[in-house]
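In: no sequence on this one, just coordinates:
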């Protein structure tokens, strides 16, 4: 007994349904900043999208995304959106390359090629400069939050500044004379609140070490306090 033939119309319907099932669809839309949106798809892909005439339709749940459109959203479209995000972040304050890469990754932009294009564009246009940021950061610390080179170094590392760049900037800004002058100024301010010489020496010693000053400078200042030379 032969198998009953499947009607052509039914085969076509099944094929259409298979194609529909394979199409990616937008399942979630979240507004980020201004015209920037994050969309999540049924295939668990995530895109950062800058709203415009060619992308507005992707900002509705249920919108279908073809393979060609997915290539755009993950490529050229991602670059456009990432640049818009970067300009917004950099308009608030300077950021290191590492900070910006982290911000992009938080928005789902992790493709190395895309990230490199964005970073190169920002650098070439003067928006991104780790050395400029490092110099500005140290100058701010010296003027408003006097600290030694060890604390400044730790903070710059936390920002993601390259180690070699940190050492160059520290050498440029922290001569021994500058460091000693900063430490002495802080020590004298601390001394004005403590009458007992031994207690003052101990507290100043611990305080200056926490502020990141070199141990030999701290020890020298503490010894002078004990000797009554900084009263």
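Out: That came through fine. Remember, it's a predicted structure, so these values are computed and weren't measured experimentally.
In: please make it C-alpha for all contacts and neighbour counts, starting now.
Out: OK.
In: for the protein, what spans make up the strands?
Out: With DSSP state E as the criterion, the chain has strands at 24-31, 36-41, 46-50, 64-65.
In: distance to residue 169 and mean neighbour count for the ones you listed - can I get that in CSV?
Out: Below are these laid out as CSV (distance: least, CA to CA, whole Å; neighbours: other CA atoms under 10 Å):
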stretch, distance to residue 169, mean neighbour count
strand 24-31, 39, 18
strand 36-41, 36, 19
strand 46-50, 36, 24
strand 64-65, 49, 18
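In: against that first model, consider the following:
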């Protein structure tokens, strides 16, 4: 006689795992849950720096984490100096500008995606662009693009360069000014 898959005689009872025990114990002991959330936060911050709001979202998705526990862990991490949105925003922005030339608008959007509030992001952007002016960054971006693809010869190629610089977050007026300067220098070279 063949056994069916749904036959109750052939199914075995599942033994409770340690995972189930941890879930129950975290509900019973809030101090252990707080410690577990703190260690998870430390691991997340060791992997890469995060903003306060970004860390809060990650921790709330974890097992045994309640809003009260997460808030106490975030407060403790802030007291220790591990969480500081202003420092995070400034270091993130300066690192991005060092890696490749990008504009203020793109950097502002990236900081917004990292859950940095508007005032903190603007302060960080002011500091970063005071150290490295946006004009210098757009010149580097144009140089790199010309080095890789050559000088734009046609209107379509100039449009592609313009669109590329817009995607990099540079201001419309600044791009127009720089591209006009490039086209004027080409006319001067032809004479």
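Out: Perfect, I can see it now. Only a predicted model underlies this, so the values are computations on that prediction, with no experimental measurement involved.
In: on that earlier part again, go through the strands of structure 1 and name the closest to residue 77 of structure 1.
Out: When these are compared by CA to CA, strand 46-50 sits nearest residue 77 of structure 1, at 6.8 Å.
In: roughly how far does the residue most central in space within structure 2 sit from residue 138 of structure 2?
Out: Centroid-nearest residue in structure 2, with CA atoms, centre = their mean: residue 114, separated by 4.6 Å. From residue 114 of structure 2 across to residue 138 of structure 2, the span is 24 Å (CA to CA, to the nearest Å).
In: residue 207 of structure 1 corresponds to which position in structure 2?
Out: In structure 2, the residue matched to residue 207 of structure 1 (TM-score structural alignment) is residue 164.
In: so what's its match up against?
Out: Neighbour list for residue 164 of structure 2: empty [criterion: CA atoms under 8 Å, 6 or more residues apart in numbering].
In: for residue 106 of structure 2, see how far away it is.
Out: Distance from residue 164 of structure 2 to residue 106 of structure 2, by CA to CA: 12 Å.
In: residue 35 of structure 2 now?
Out: Taking CA to CA, one finds residue 35 of structure 2 at 38 Å from residue 106 of structure 2.
In: kindly report the same for residue 26 of structure 2.
Out: 42 Å.
In: can you tell me which residues contact the equivalent of residue 55 of structure 2 over in structure 1?
Out: In structure 1, the residue paired with residue 55 of structure 2 is residue 100, using TM-score structural alignment. Contacts for residue 100 of structure 1 (CA under 8 Å, 6+ apart) come out as residue 86.
In: residues in structure 1 aligned with stretch 72-88 of structure 2?
Out: Stretch 72-88 of structure 2 covers residues 117-133 of structure 1 once aligned (TM-score structural alignment).
In: and the contacts of that stretch?
Out: Contacts of stretch 117-133 of structure 1 (CA under 8 Å, 6+ apart): 79, 82-83, 90, 94-97, 161, 165, 169.
In: quick one: residues contacting the residue nearest to the centre of structure 2.
Out: When contacts are counted by CA under 8 Å, 6+ apart, residue 114 of structure 2 touches 50-51, 54.
In: kindly reformat these as TSV containing neighbour count.
Out: What follows is those, written out as TSV (neighbours: other CA atoms under 10 Å):
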residue	neighbour count
50	22
51	20
54	14
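In: which among those residues gets closest to residue 96 of structure 2?
Out: residue 50 (14.7 Å).
In: what about the closest one, distance to residue 35 of structure 2?
Out: The value you get for residue 50 of structure 2 to residue 35 of structure 2, if CA to CA is used, is 20 Å.
In: thinking again about what came up before, by neighbour count, which of the contacts of stretch 117-133 of structure 1 wins?
Out: Ranked by the number of neighbours (other CA atoms under 10 Å), the contacts of stretch 117-133 of structure 1 place residue 82 first, at 27 neighbours.
In: many thanks, I have nothing further to ask.
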